[in-house]
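Enquirer: Got a sequence here, can you build the structure:
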Amino acid sequence: MDIQFPCGREDIERVLPHRDPFVWMTRVVECTPGESITAELDVDPDLPLFHGHFPTHPVLPGVIIMEALAQAASFCALVDRADEGVLGFFAGIDKAKFRNQVLPGDVLTLSARIVKSSSRMVVADVEARVGDKVCATATQKYVLARSEE
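Expert: Alright, predicted model coming up:
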């Protein structure tokens, strides 16, 4: 796939199967396919999830942060693969730590470094930051499988 970086939502959707309301990347800032990525998510204050998490102190749920990191790492792992129709499914999250809250209006920086990649499995060390504050870290594992379209 011929994608130039930085890139936006249109190119993200060329690589990932996710669509609204479950695309958790706004842009890819830089990417070395198969190696590393830096992406960003503009945390929209109008997201409906903030009405329930939590009404008096809205914060982006940790599971959404982990999903955003997985989307960034999956983009990095899949962007240069010739075999279209391959999806990355969570196989595990190790050593997850949540250090700072992500608030409505924040720009969340998503970084991933692919530490292992084969035709069936990808392992990535991931980190989410707002400014210079680390919000979450983990080692994530994804199994690669062909979509059943």
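Enquirer: drop to CA atoms for contacts and neighbour counts, all remaining ones
Expert: OK.
Enquirer: hmm, who's touching stretch 76-86?
Expert: 1, 15, 31-37, 114, 117, 122, 144-147 (CA atoms under 8 Å, 6 or more residues apart in numbering).
Enquirer: Just the ones in helices from those, please.
Expert: In helices, defined here by DSSP state H, the members of the contacts of stretch 76-86 are residue 15.
Enquirer: From the contacts of stretch 76-86, which land in strands?
Expert: Counting by DSSP state E, the part of those found in strands is 31, 32, 36, 37, 114, 117, 122, 144, 145, 146.
Enquirer: which residues sit in contact with the residue lying closest to the first one once chain neighbours are set aside?
Expert: I take that to be residue 31. What sits nearest to residue 31 in space, not counting adjacent residues and going by CA to CA, 6 or more residues apart in numbering, is residue 37, at 4.3 Å. Taking CA under 8 Å, 6+ apart, we find residue 37 in contact with 28, 29, 30, 31, 72, 73, 76, 110, 111, 112, 113.
Enquirer: Here is a second sequence; please produce its structure as well for comparison:
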Amino acid sequence: MNETTTSIDTAGIQKILSVLPHRYPFLLIDKIVDIRGDEFGIGIKNVTANEPQFMGHFPGNPIMPGVLMIEGMAQTGGVMALTSVGGTGKLVFFMTIDKAKFRKPVTPGDRIEYHMTKIAKKRNIWFYRGEAKVDGKLVAEAELSAMLADA
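Expert: Next comes the predicted model:
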């Protein structure tokens, strides 16, 4: 095992902004903790009532759209993959979603943890298993892949 996979690191919002092109309202992670190279990491999303999706999903009963939780998983994995190759001069492209399941609703006030574990890496493509958890309970899960390409 190399040093990058054995060290535990954190990526705050400034680091995330330096590697991902996403910006508000489509940046769906606030920080990443427990990063172990591109092998494992936990993305954090603090869900707040003033986010634009809650105006229509659903008025009077705001629920975090499942597709945005999948995107939060993808962004977490993207930061991990980009950081593992130096984070500059590359773009990350979301490629596949498999085995997606939504278990419980997520509402404003919840703190989502995106637990991302690398399944495989083939050339410039990373494959991850993601589990979204709130208060330790599984709320969504999926397998995702993404490709890194030159900017």
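Enquirer: where's the residue nearest to residue 31 of the first structure relative to residue 104 of the first structure, distance?
Expert: The gap separating residue 37 of the first structure from residue 104 of the first structure is 23 Å, by CA to CA, to the nearest Å.
Enquirer: Aligned to the residue nearest to residue 31 of the first structure, what sits in the second structure?
Expert: Matched to the second structure by TM-score structural alignment, residue 37 of the first structure sits across from residue 41.
Enquirer: cool, residue 72 of the first structure as well?
Expert: Using TM-score structural alignment, the partner of residue 72 of the first structure in the second structure is residue 76.
Enquirer: Return the residues in contact with that match.
Expert: By CA under 8 Å, 6+ apart, the neighbours of residue 76 of the second structure are 29, 32, 41, 42, 43, 114, 116.
Enquirer: Now it: which helix or strand?
Expert: helix 66-84 (DSSP states H and E).
Enquirer: What's the average distance for that helix when superposed on the first structure?
Expert: Superposed on the first structure, helix 66-84 of the second structure shows a mean distance to its aligned partners of 0.7 Å (mean CA distance after the TM-score superposition for the first structure).
Enquirer: Can you mark which positions in that helix are buried?
Expert: By 16 or more other CA atoms under 10 Å, the buried positions in helix 66-84 of the second structure come out as 66, 69-83.
Enquirer: would residue 4 of the second structure count as being in a strand?
Expert: No: the assignment for residue 4 of the second structure, made by DSSP: H, G, I helix; E, B strand; the rest coil, is helix rather than a strand.
Enquirer: what about the aligned partner of residue 23 of the first structure in the second structure, which SS state?
Expert: Counting by TM-score structural alignment, residue 23 of the first structure lines up with residue 27 in the second structure. With three-state DSSP as the basis, residue 27 of the second structure sits in coil.
Enquirer: just residue 87 of the second structure next, same as before
Expert: Of the three states, residue 87 of the second structure takes coil under three-state DSSP.
Enquirer: Could you measure from it over to residue 142 of the second structure?
Expert: Counting by CA to CA, the gap from residue 87 of the second structure to residue 142 of the second structure is 24 Å.
Enquirer: okay, these two: which has more neighbours?
Expert: Between residue 87 of the second structure and residue 142, residue 142 has the larger neighbour count (other CA atoms under 10 Å), namely 21 against 18.
Enquirer: what residue of the first structure matches up with that one?
Expert: Using TM-score structural alignment, the partner of residue 142 of the second structure in the first structure is residue 138.
Enquirer: From residue 94 of the first structure, how far off is its match?
Expert: Separation of residue 138 of the first structure from residue 94 of the first structure (CA to CA) stands at 6 Å.
Enquirer: hmm, what's the outermost residue in the first structure?
Expert: Most distant from the centre of the first structure: residue 56, at 26.9 Å, with distances by CA atoms, centre = their mean.
Enquirer: Which residue in the second structure aligns with it?
Expert: Using TM-score structural alignment, the partner of residue 56 of the first structure in the second structure is residue 60.
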